[in-house]
Structures are given as C-alpha cells and as structure tokens.
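1. Sequence first, then the predicted structure:
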Amino acid sequence: MQLKASPRQPLGKRSRRMLREGKLPAILYGHNTEATPITLDRLEFQKVFVKSGRTHLVDLVLDGDRTEKVLVREIQTHPRRLGPIHVDFYQVDLEEKIEVDVPVRLVGESAPVKSGDGDVLQPMHSIRVECLPSDIPESFEVDISSLEEIEAELRVSDIRVPSGVTVLDSPEDLVVKIVHKR
C-alpha cells in the first residue's frame, strides 16, 4: 500500500484551508528521522487506512522520490464530522523491533450466549506486542465457541502468538469472559 505526501510549513493557520481543499496535515517521525510536517490527500489516506489499519506497513512516498516504510501511530478526528484532521506516521527500521498494539477479534459463538443465558465481556480489545515491523500480526483471532459455561474465560496466556512476536501484556490479563445475562 502506498501513499503520496509532500512537505508543508509547520506553523500557521493553513490547516483548516488544507482540510477544505481535501488535504490532510500529518507529521512523519521515527527511526533516525527528525519530525517532518507533511500533507497528503484525505480520501487517499482513508482508502489506504481501511486496508492497512495500524498494523500494516505503508509506503509513504515523499515528493515522488523518497519512500519511507511507516505505520499509522495516531489519528486525530473532528468531534462532530468524525473525519481525520491530523495523522502521525511513525517511520520504522525493518531490522529493529518495535512495540505495537494488535487488535483482538472475537470469532465463533459461545453456547451460553447462543442460548440467551450469557453475555460476552471483552475487557481487552488489543494486545501489546514487540516484533519486527514485517512480523506484526493483522489481529489476534480468539475463538469463543470453546467457552461453554458461564464464567468461562480466556486470558492473554491462552492466545496463540506467531513466532517472532513477544507479548508485552501480563499473561494473566483477562481477554474475554462469559458472564450472566442481566
């Protein structure tokens, strides 16, 4: 996935004008890089972000000649319009491990939930891991169909982790639990 960007002036009141013109202010920082203010097309960013999320590397092309491998680190959104108004890109070194939050996706259906006796409680929606940028999992799929009783639970230690990925959260942290329906 690729995004085109160009440098911009760091200060001033041009952000609103840029947003009206369909541009999105952003900043690039990270491994051996000074913070660089950039601008990119807002619709192009939204299309790429839907596919990449925060866990896939994106090729950020600056001025058409320099390409950087980046992750989306933070997105600021407008409180009423719900669109992005600023993005932080983190440049990575492909040979250096980084810390990243990987989303937890629940799949399957638990018997107590299916019968209407229980509800799913998911206190953890992401798991913090350390790995090389090329090894970042898209998500952790957690099958809850094995949770056949009320009070059944899965913890971080129960999740299968690919090789090369180290979980930084406590193994005892609760990921999902079946609770009595209220």
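-> Thanks, I have the structure now. Numbering: from 1, shown residues only.

2. switch to C-alpha atoms for all contacts and neighbour counts from now on
-> Noted.

3. Next, the contact list for the most centrally placed residue in the chain, please.
-> By CA atoms, centre = their mean, the mean C-alpha position of the chain lies nearest to Arg54, the distance being 2.7 Å. Contacts here follow CA atoms under 8 Å, 6 or more residues apart in numbering; on that basis Arg54 touches 71-73.

4. measure it to Ala35 for me?
-> Note on Arg54: its distance to Ala35, by CA to CA, to the nearest Å, is 19 Å.

5. what comes up buried for stretch 87-97?
-> Applying a neighbour-count criterion of 16 or more other CA atoms under 10 Å, one finds 87-93, 97 buried in stretch 87-97.

6. what comes into contact with stretch 33-42?
-> Judged by CA under 8 Å, 6+ apart, the contacts made with stretch 33-42 from elsewhere in the structure are 3-10, 19, 22-29, 84, 91.

7. Comparison target, given below:
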Amino acid sequence: MDMVPLSASFRAPAAKPQELRRSGSVPCALYGSGTEHLLIACARLPLHKAYMTAGESTLVEVDIEGKKKVPALFHEVQHHPVSGAITHVDFFAVDMTKEIEARVPIVFEGEAPATKELGGVLVTPHDHVTVRCLPSRLPHHLTVSLLSLIEFDSQLTVANLTVPEGVVLEEGPETVIATVQEPRKEEEIAPPPETGVEGAAGAEGAEGEKAEGDAGAASSTEANKGEAKES
C-alpha cells in the first residue's frame, strides 16, 4: 500500500498545546530512525483522515512545510475522553532499508457455520499480530476466513493466516486467533419448597374453631338442661 500523505508544520517548544487545539491543530511529535526529535503540528481534519486510512500499520509520509519528508507510523495516539477527538500524536520515523516490527490487525471474513447454524459464540482472543518486515512490505491488515469453523471448539490459529512474501509473524503458529464456543445454558431455578408453616397455621385455626364450636354446643346443652329443671 502506498504511503498516506500528511502535511505538518514545525511548532515552537513554547507553543501551548491548548492554544494549538483551539486553533484547529493537533500537537504532535516525530522521532525515530534517522531523525532528531521534532515538535510538529497537524491540522485536525487531515490528521483524522490520515489516521482512519493508515491506522497503525500503514506508512505515512509526513511533509513538514515542504522542507522535510519523513516516512513514519502512527505510534501513539491520544484521544479526548468524551469527544474521542485526537489530542496528541507520536509518529515513529522509519528507515526504509531496515526491518521494523509493527502490530497488524486481523480481518475475519465470512460467518462461521457453527455460529450461524448451531448458535455458537465466536471468540477472537487475538485481533492483531506482530509482524517483522521492511517498511515497504508492511501489510495494512491480514485476512482469514471463518468458514472452517463448523462445530463447537473449532479453532483458527496464526498458522491459518496468509502472509505476504517478506513478512514474518512473531507469534507462534499454534496461537489461537478465533474459536467458537457452545452457548451457556441458563440454569432453571426450581421454586422454593413449601415450608408448611401456613398449612400448620391453617390446621391449628381449624382445630381451634372446632374446639370453640364444641364448647359452644356443650354450653348450650347445659343451659337447656337447667331451663328444663326449673320448669
């Protein structure tokens, strides 16, 4: 992939980052192979566009006021915690004749049959890998198909990645990058057993009512006997 162009300007050490941001620029730093540590600034919108295109795995050609062009990578990008806007960038300058290490994203293509047909859950323990190569051979991303994941616990490893010529993967070939797990079954919660307290109380109430009824009947009988004697 061709380098992504990006214009920049020198900034004075005394320049306040807050003032730069208010004026529509983002404070940046450039350092690395073959260059001194430079303080620069980039216009916010072109910088955002370049980052969306290049990510951290594609070279950017930083053109500083037309006086110096430096091939570099987005090395560290800081964002505003609320708006998400880029607030600061560190660029790492590279020597085009020397190998570099960089993290490259993995793009998973297609849909795993085990998720579509069996309801499994796709798990991707690694969505990036580290590669070593010359800057000119650095891939923007690596792709792998999910179509071979046909059953639970099926796996894809680093060995399944197709790597361009001249690119070496730093992770071992057995490193798992994707797998399909069986969905967890919700445990059925049994209703709590009846304690029998209410039943016992009901029985006691019924017995009490019966006893009261028997006592009332006995009192009525005694009263009738007394009335009969008086007569």
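-> Ah, there it is. Since we're looking at a predicted model, the values are computed, not measured.

8. ranking the contacts of Arg54 of the first structure by neighbours, who comes first?
-> Leu71 (24 neighbours; other CA atoms under 10 Å).

9. To which residue of the second structure is that one aligned?
-> If you follow Leu71 of the first structure across to the second structure using TM-score structural alignment, you land on Leu73.

10. I'd like to know how far the counterpart of Glu109 of the first structure in the second structure sits from Val167 of the second structure.
-> Using TM-score structural alignment to pair residues, one finds that Glu109 of the first structure aligns to Glu111 in the second structure. With the distance defined as CA to CA, Glu111 of the second structure ends up 27 Å from Val167 of the second structure.

11. Helices of the first structure, residue ranges please.
-> Under the criterion DSSP state H, the first structure contains helices at 15-20, 42-52, 111-115.

12. closest to Glu153 of the first structure out of those helices?
-> Within the helices of the first structure, the stretch nearest Glu153 of the first structure is helix 111-115; the backing value is 12.5 Å (CA to CA).

13. List the buried residues for the closest one?
-> Within helix 111-115 of the first structure, the residues that qualify as buried are 111-113, counting by 16+ other CA under 10 Å.

14. Tell me which other helices or strands it touches.
-> Packed against helix 111-115 of the first structure, as judged by 3 or more CA pairs under 8 Å, 6 or more residues apart in numbering; DSSP states H and E, are the following elements: strand 118-121.

15. Find me the equivalent region of the strand it packs on in the second structure.
-> Following TM-score structural alignment, the partner segment of strand 118-121 of the first structure in the second structure covers residues 120-123.

16. distance from the longest strand along the second structure to the first structure after superposition?
-> Among the elements of the second structure assigned as strand by DSSP state E, the one spanning the most residues is strand 68-79. Once the two models are superposed, strand 68-79 of the second structure sits on average 0.9 Å from its counterpart in the first structure (mean CA distance after the TM-score superposition for the first structure).

17. and Val121 of the second structure, what does it touch?
-> Residues counted as contacts of Val121 of the second structure (CA under 8 Å, 6+ apart) are 115, 180-183.

18. Using TSV, lay out those together with distance to Ala201 of the second structure.
-> Converted to TSV, the contacts of Val121 of the second structure look like this (distance: CA to CA, whole Å):
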residue	distance to Ala201 of the second structure
Thr115	54
Val180	55
Gln181	51
Glu182	49
Pro183	46
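
19. just curious, which of those is nearest to Lys69 of the second structure?
-> Minimum distance to Lys69 of the second structure across the contacts of Val121 of the second structure is 46.2 Å, recorded for Val180 (CA to CA).

20. I'd guessed the closest one sits against Ser154; true?
-> Yes - Val180 of the second structure lies in contact with Ser154 (CA atoms under 8 Å); the separation is 5.9 Å.
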